[in-house]
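Peer 1: no FASTA, just this:
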């Protein structure tokens, strides 16, 4: 078979890229190693920048988001018991974010692709990418025990950190930059109303905590923990007790507890691969970068990647111009590194590091004091949180 672009991976990055290219008249096929149900079972955060919402609106996959998403005009930082609200709308001239789960974004984009008639193959085994240094790459895979081949003009690697796309080019001059943090987030999802109408980030001597939500009736809470922790050792009662200790009595009074739907520990990592183009293979989303969840940038960075890539590929096919694809890597990486910086700075400010000296602890306190006293500092934080321009 033949298609103009093979997209590997049916997470939000691959599905959004497919939708953007379909709207531009580019023929695509999506290959996914897992089943549809498996992809939809992955629970991820969902704070969407306005730019991400605009892209979903552009392709016509925003109807449910508009009905069910929760617009947020600000968020709170709580540092050693002192609360500071970052008023994003006021500080950025009216911008905001929308809370809407990544699983729901994925579901909406899957249904949008189904309705468009564009093909997607799930449970594709043994995916391999060939000849990307030529003008005639191809992708091979096995489906239902039968080997198949797709000839194409370009391959988009949207298959995540552990996918085949980046591994294909690891020996072709790929550079990686990484910071692994010495702790994780223990997260609990429960069908209880949120404790507040906006997110609360908490820095406490016992460690970081986050009060978040998925809807008016479903909440997501996190506490910083050791990477060696076993989820099995954390009963629901123990989690709620620890969370209340960290958020302080005023917030603790508003927390409604209930049985967990899901509990898991996520490590924190900063990671960037360079470059993002290898001939006719382009990396995007988690195949290209990982950010700590502190800054709510992971899904939004994937959206900006595929925005740049879709514009570049549409230009390539419509005008036979390589200008866009030649500059894709540089354009995407410029925004990636700025988002990495913001996520790193939020992580460093709000978490407890056992290795920190008294000097470094005072630096954290001084950073919070500066945010409290300076509208300019709060505006810079708000500008990054709502998302830098694409």
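Peer 2: That came through, no problem. Keep in mind it's a predicted model, so treat the numbers as computed, not measured. Numbering: from 1, shown residues only.

Peer 1: Going by C-alpha atoms from here, please, whenever you check contacts or count neighbours.
Peer 2: Will do.

Peer 1: quick one: buried residues of the helix or strand encompassing residue 341?
Peer 2: Following DSSP states H and E, one finds residue 341 within helix 323-350. When burial is assessed from 16 or more other CA atoms under 10 Å, helix 323-350 yields the following buried residues: 324-325, 328-329, 331-333, 335-336, 339-344, 346-347, 349-350.

Peer 1: cool, stretch 174-189 as well?
Peer 2: Within stretch 174-189, judged by 16+ other CA under 10 Å, the buried ones are 181-189.

Peer 1: What of stretch 102-118?
Peer 2: 102-110, 112-113.

Peer 1: how about CSV for those residues, with distance to residue 229 and secondary structure added?
Peer 2: CSV is the format used below for the buried residues of stretch 102-118 (distance: CA to CA, whole Å; DSSP: H, G, I helix; E, B strand; the rest coil):
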residue, distance to residue 229, secondary structure
102, 26, helix
103, 26, helix
104, 29, helix
105, 31, helix
106, 30, helix
107, 32, helix
108, 35, helix
109, 35, helix
110, 35, helix
112, 40, helix
113, 40, helix
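
Peer 1: which one of the residues you listed is nearest residue 291?
Peer 2: Nearest to residue 291 among those, counting by CA to CA, is residue 102 at 15.3 Å.

Peer 1: Next up, a structure to set beside the first:
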């Protein structure tokens, strides 16, 4: 078969790119290793910057998001037993974020792609291979339902995540990788219970970090920092709620409603960037090129900005016969990536308890947090990074 763009990965970045290209009249095919149900079952981020909201609108899939999503105008920082609010609109000239789960973003994009009858191949496993992207005639081969298939294309978009085939297909000497692995993980629990507060609470405590988040007014997502040696099966729901309660202020503790977990998992934290993000006619986007700690809520939003840059470049190529957008894709994307990496690293370092650092580390974090919430300049820096820097 023949298409203009072959997209590897049917997560939000791949689906978003496919929908934007379709709206521009550019043909594309998506290949996904897993089943559609598996993709929808992944519990991920839930905070959208304005750039992600704008792209959902551009794709024509924003109706449910605007109906069910929660506009948030701030976050609360909890330390030394007290909460302090960061007012986004007041500090950024009116900007906010939208709480709308990545699963719902994916569901909306899947539905739009299906309704448009666009070709998507799920459950192709590890059979995908990328060929010729260093020349002018790239192609993708894969196996589906016992048959060998081939897609000839003009460009390949690698949107298949950290463990995907796209980055792994690049010669080792053509790519440079930067990585920092953090010495703890996030134990997360999803439950159909009302959240303890209408905005996110980020907690710095002597027992470790905690986050109170939500997916809706009736569904909460909670996290506690745990050692990497912990196993999820060692944590009962009661044990999780007990530990979360210990890390909250009295008001939040009083409002904590317990309920059976719908999902529970431990996620390791890492900062990772691969440079460049273009290799001939292969372009990396999203987690295929970079990973951020979830503390700053940047993972999905960085994927969205990558897709914005990449889709604009591809559209420019076909409409204006110009390669400028694609030629500058990697540099433009990486400039924004590194700023988000810096913010996520800083926020993670500020809010978590690092093993072996002793009591002085806790006191220094509390001093910085005290400065942060009492300095307009420092609060403004946090707010403008959290709501999203300009493209």
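Peer 2: Right, received. Where do you want to start? Computed from a predicted structure; not experimentally measured.

Peer 1: For the next helix or strand after the helix holding residue 341 of structure 1, name the packing helices and strands.
Peer 2: Using DSSP H and E, the next helix or strand after helix 323-350 of structure 1 towards the C-terminus is helix 358-373. Here helix 358-373 of structure 1 touches helix 323-350, helix 375-386, going by 3 or more CA pairs under 8 Å, 6 or more residues apart in numbering; DSSP states H and E.

Peer 1: contacts for helix 358-373 of structure 1?
Peer 2: 79, 84, 348-350, 377-378 (CA atoms under 8 Å, 6 or more residues apart in numbering).

Peer 1: Residue 162 of structure 1: which of the residues you listed is nearest?
Peer 2: residue 348 (25.9 Å).

Peer 1: do you know how far the closest one is from residue 292 of structure 1?
Peer 2: 10 Å (CA to CA, to the nearest Å).

Peer 1: repeat for residue 44 of structure 1
Peer 2: 13 Å.

Peer 1: And these two? Which one has more around it.
Peer 2: Shown here are residue 44 of structure 1 and residue 292; by other CA atoms under 10 Å, residue 292 has more neighbours (24 against 13).

Peer 1: what residue of structure 2 matches up with that one?
Peer 2: The alignment partner of residue 292 of structure 1 in structure 2, by TM-score structural alignment, is residue 293.

Peer 1: Quick check, that match in contact with residue 272.
Peer 2: No: using CA atoms under 8 Å, residue 293 of structure 2 is not in contact with residue 272; the gap is 9.1 Å.

Peer 1: Wasn't residue 266 of structure 1 part of a strand?
Peer 2: Yes: when DSSP: H, G, I helix; E, B strand; the rest coil is applied, residue 266 of structure 1 is found to be in a strand.

Peer 1: before we move on, the earlier item: relative to structure 2, what is the average displacement of the helix holding residue 341 of structure 1?
Peer 2: Its matched residues in structure 2 lie on average 0.4 Å from helix 323-350 of structure 1 after superposition (mean CA distance after the TM-score superposition for structure 1).

Peer 1: name the helices or strands packed onto that helix?
Peer 2: Checked by 3+ CA pairs under 8 Å, 6+ apart, helix 323-350 of structure 1 has strand 200-203, strand 260-274, helix 298-319, helix 358-373 packed alongside it.

Peer 1: So which of these is nearest residue 92 of structure 1?
Peer 2: Ranking these by proximity to residue 92 of structure 1 (CA to CA) places helix 358-373 first, at 15.4 Å.
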